[in-house]
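**Student:** mind folding the following:
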Amino acid sequence: MIPCSVYIVTLNCAEWLESTLESVKDFSEVIILDSGSTDHTYAIAESFPNTRISHQDWQGYAGQKSLALAQCKNDWVLNLDGDEVLSSELKAEIEQTIQSNQLDALITPINDVFLGVPNSKHTKKHAKVRFFRKSKGRYDLENKVHENVIVDGQSVRAEGDIYHYGESSIFVKVEKNNQYSELKAQEKYQKGKVPSLLKLVLVMPLTFIKSYFIRRSCLNGWRGFVNSMVNAFYAFLKEAKLFEQHQKMKNKQDNL
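**Tutor:** Next up, the predicted model:
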């Protein structure tokens, strides 16, 4: 068994969870913290001998993952979502990193399988720290969404991917973006960020250019165009909702 703990937070992930757990069946333990699934998430988790699942009321993305991380027993840990699958290439890199014991973390590319098809190999993928020494990593609990592991040590970018299957339809992606943009706007407001009219006007076209051309989503055909348009609208929503947060507070103050 690979001496590494895998930790996952779930909510109704039965559609993908079996594939997720199959990809990490050789790891010594898998910790799942579930926030109230009503599908077959528990039954699937309990069918894997290296997996332990328990309930935890939702504490926010960073808070929930921090609690799952705290339950891990190994020095090395890997974070996956319940709709992600570890590639065999990345699995081999993880084993090599543990054996060499020279690094503290791997920055892992996330290959978004949008509408059932992975990105072109030439598309520039976003990447996050997902594999690291437990003693060297922590979460910033002020981040409400798009949580990142902060590593006090040496990190390198991995070659192998984590495949993300959650964006199975345009409807699902847009729903998630609506939820995430609400959380990000609240986070920005709480941190004292001031909205910008110039950014509100420019953020959507500039984000589309970055996604479609610079990150090369144009190589993904019509799916790449749709994905870039949705990404651009997400960026616009974050700024528009920050304006909304400030307007709500101004209205409250005016009514006092």
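**Student:** only C-alpha atoms from now on, for both contacts and neighbour counts.
**Tutor:** Noted.
**Student:** and the longest helix for this protein?
**Tutor:** Using DSSP state H, we find that the single longest helix of the chain is helix 221-254.
**Student:** now for that one, which elements pack on it?
**Tutor:** helix 170-190, helix 197-209 (3 or more CA pairs under 8 Å, 6 or more residues apart in numbering; DSSP states H and E).
**Student:** one more, so I can put them side by side:
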Amino acid sequence: MEGKRKRKLSVAIITFNEEKNIGDCIRSVLSFADEIIVLDSFSTDKTKEIATSFPTVRFYEAPFPGHVEQKNKAISFCQNEWIFSLDADERANEALQKSILAFLEADEIGCDGYKIARLTFHLGRWIRHSGWYPQRRFRLFKKTNACWVGENPHDFIELSPGSRGKVMKGDILHYSFLDFSHQINTINQFSSIVAYTRYAKGERFSVFKTITKPMGKFLEIYLFKFGFLDGIPGLWIALASSFSTYLKYAKLYELDRLQLERPSNVRKDYGKK
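**Tutor:** Take a look at the predicted model:
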């Protein structure tokens, strides 16, 4: 099978205290990865020990300046032209593994990147609405034709102007939250990062947005993106998304009006190169 491949593939993963996820994440890409880059921001658990137990892993450590910056740094360590980027709490499902193997063996590609759907497991079920699926984004791409962009921590791959993209069959399976408490903790952390990032770019607190944006977000998720079809989890997701939106503006208030240096749950090395 290996002799039939026409190209090599690097897999890039960033980590911080991911001992519960990193092993399954790596195992899901072993069938097609020629090298696996794990860029860690000094984990204090067994992430390094687990990751380095796989022969195809090259393990690096660096301070965490932000999601976009860290993922682009991970890309810089990749030696192959084509890269598959994955988070530690994600897996390539069987259909996606087959699609990537077929891509590696194909004579002609005709594109510079592939969009892949992501399917999230939350509150005991796969979430297929609420704006969470298929949520296709570029994840498989040419190193010289793409980079991570976006507002931290909501990053995405953008292809260079003139580059061509296609959709690849299969799903990235996303095990983002252990339970609802974990989701709330993540919302608290991510809303702090968004507020901190926006304030640094010049955005200031707005009473009007604090009132209207959370209500609009609930309606968007639950009604317009059919969150009600996800049952009770869909309702929880819509409410949590609304709460997350409120928190971003509440934390902007602290930064703007109370002159807080940074939210207390934003790491001190965040933003440092």
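**Student:** picking that back up, JSON lines for the helices and strands packed on helix 221-254 of the first structure, including mean neighbour count and distance to Ser120 of the first structure?
**Tutor:** Below are these laid out as JSON lines (neighbours: other CA atoms under 10 Å; distance: least, CA to CA, whole Å):
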{"stretch": "helix 170-190", "mean neighbour count": "17", "distance to Ser120 of the first structure": "19"}
{"stretch": "helix 197-209", "mean neighbour count": "16", "distance to Ser120 of the first structure": "18"}
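**Student:** now the ones you listed in TSV, with distance to Cys72 of the first structure?
**Tutor:** What follows is these, written out as TSV (distance: least, CA to CA, whole Å):
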stretch	distance to Cys72 of the first structure
helix 170-190	27
helix 197-209	38
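**Student:** identify whichever of the ones you listed lies nearest to Gln247 of the first structure.
**Tutor:** helix 170-190 (11.1 Å; CA to CA).
**Student:** in the second structure, what stretch matches the closest one?
**Tutor:** Taking TM-score structural alignment as the measure, the second structure aligns residues 180-200 with helix 170-190 of the first structure.
**Student:** that stretch: average distance to aligned residues in the first structure?
**Tutor:** Taken over the aligned residues, the distance from stretch 180-200 of the second structure to the first structure averages 1.3 Å (mean CA distance after the TM-score superposition for the first structure).
**Student:** residues in contact with that stretch?
**Tutor:** For stretch 180-200 of the second structure, the external contacting residues (CA atoms under 8 Å, 6 or more residues apart in numbering) are 123, 151-153, 176-177, 240, 244-245, 247-249, 251-252, 255-256, 262-263, 265-266.
**Student:** equivalent analysis for stretch 139-155 of the second structure, please.
**Tutor:** Residues external to stretch 139-155 of the second structure that are found in contact with it (CA under 8 Å, 6+ apart): 66-69, 71-72, 75, 80-86, 112-116, 156-160, 163, 190, 193-194, 197.
**Student:** cool, and stretch 69-84 of the first structure?
**Tutor:** For stretch 69-84 of the first structure, the external contacting residues (CA under 8 Å, 6+ apart) are 3-11, 13, 15-17, 20, 29, 31, 98, 130-135, 162-166.
**Student:** switch the cut-off to 6 Å
**Tutor:** The contact list for stretch 69-84 of the first structure (CA atoms under 6 Å, 6 or more residues apart in numbering) reads 4-8, 10, 13, 16-17, 20, 130-134, 163-166.
**Student:** enumerate every residue touching the alignment partner in the second structure of Ile32 of the first structure.
**Tutor:** Counting by TM-score structural alignment, Ile32 of the first structure lines up with Val38 in the second structure. Going by CA under 6 Å, 6+ apart, Val38 of the second structure touches Ile13, Ile14, Phe59.
**Student:** the second one corresponds to which position in the first structure?
**Tutor:** Read it as Ile14 of the second structure. Using TM-score structural alignment, Ile14 of the second structure pairs with Val9 in the first structure.
**Student:** from what I can see its match touches Leu33, true?
**Tutor:** Yes. Counting by CA atoms under 6 Å, Val9 of the first structure does reach Leu33; the two are 4.8 Å apart.
**Student:** now list the buried members of the contacts of stretch 180-200 of the second structure.
**Tutor:** Buried subset of the contacts of stretch 180-200 of the second structure (neighbour count, 16 or more other CA atoms under 10 Å): 123, 152-153, 176-177, 240, 244-245, 247-249, 251-252, 255-256, 262-263.
**Student:** just the element for Glu167 of the first structure, please.
**Tutor:** Here Glu167 of the first structure, judged by DSSP states H and E, is contained in no helix and no strand.
**Student:** ugh, wrong one, Ala12 of the second structure
**Tutor:** Ala12 of the second structure belongs to strand 9-15, assigned by DSSP H and E.
**Student:** Phe59 of the second structure too?
**Tutor:** In the assignment (DSSP H and E), Phe59 of the second structure maps to strand 57-61.
**Student:** what's the helix or strand just after that strand aligned against in the first structure?
**Tutor:** Downstream of strand 57-61 of the second structure, the first helix or strand assigned by DSSP H and E is helix 67-76. Mapped onto the first structure using TM-score structural alignment, helix 67-76 of the second structure spans residues 61-70.
**Student:** and that stretch, how far out from the chain's middle?
**Tutor:** 13 Å (CA atoms, centre = their mean, to the nearest Å).
**Student:** lovely, talk soon.
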